[in-house]
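Undergrad: can you look at this prediction? I've put the sequence above it.
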Amino acid sequence: MKIIGISLLMMGCLMGFSLGIDILQGFDISQALYNAISPFRVMEIAELFVLFFLVFLFFTESVYLFIKQRKGNEGQK
């Protein structure tokens, strides 16, 4: 779960940094948000499938490791 938390924290910080730079450049908030998600708007279906598949594998592995670690700790009690 630490890996997921760190990844989400890093994503949030980087998106906030990107939005902050766009706002400092004079864009309004809606245009800054559009700029943040525009790379995903030009992706083809196959690229989106690969992206979501890799994200799914990342979360699945993290949850599996969390459950495995939790069951290992229960056996030691």
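TA: In hand now; what should we look at?

Undergrad: make it CA atoms for all contacts and neighbour counts henceforth
TA: OK.

Undergrad: distance from the longest helix along the chain to the middle of the chain?
TA: Counting by DSSP state H, the longest helix found in the chain is helix 45-76. With CA atoms, centre = their mean, to the nearest Å as the basis, helix 45-76 stands 13 Å off its chain's centre.

Undergrad: next, the buried residues of it.
TA: Ser62 (16 or more other CA atoms under 10 Å).

Undergrad: same deal with stretch 6-13?
TA: So, applying 16+ other CA under 10 Å, stretch 6-13 has no buried residues.

Undergrad: another structure for you, compare them:
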Amino acid sequence: MKLFMVTILLAGGLLMMIISMDMIMGVKFPEIIWKAVNPFRVMESAEYLILFLLFFLFLSRRMWLFLKKRDNSNSSSN
């Protein structure tokens, strides 16, 4: 429960920081809310590439760990 509350507190603080920085830059309030709610809408193509690469690394690592665990369980049963 403590971990959940810390996560919510950090996310809320970062969201408030983003909103306040946009207000200081003079962005209109509806645009601030739109950017805060839908962050993928304002991403550049390079950011999409980095997001895809990180997602691919995450999935490949999970697959590698799964195969390694499966091979270890098969070799120990033989």
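TA: Nice, I can see it. Being a predicted model, the structure only gives us computed values, none of them experimental.

Undergrad: on that earlier part again, the longest helix of structure 1 aligns to what range in structure 2?
TA: Mapped onto structure 2 using TM-score structural alignment, helix 45-76 of structure 1 covers residues 45-76.

Undergrad: burial measure for Asn38 of structure 2, as a count.
TA: Counted with other CA atoms under 10 Å, the neighbours of Asn38 of structure 2 add up to 11.

Undergrad: what sits against it?
TA: For Asn38 of structure 2, no contacting residues are found, by CA atoms under 8 Å, 6 or more residues apart in numbering.

Undergrad: quick one: average offset of the match of helix 45-76 of structure 1 versus structure 1, please.
TA: Aligned to structure 1 and superposed, stretch 45-76 of structure 2 gives a mean residue distance of 0.5 Å (mean CA distance after the TM-score superposition for structure 1).

Undergrad: tell me how far the most centrally placed residue in structure 2 lies from Leu57 of structure 2.
TA: The residue lying closest to the centre of structure 2 (CA atoms, centre = their mean) is Leu51, at 8.5 Å. The gap separating Leu51 of structure 2 from Leu57 of structure 2 is 10 Å, by CA to CA, to the nearest Å.
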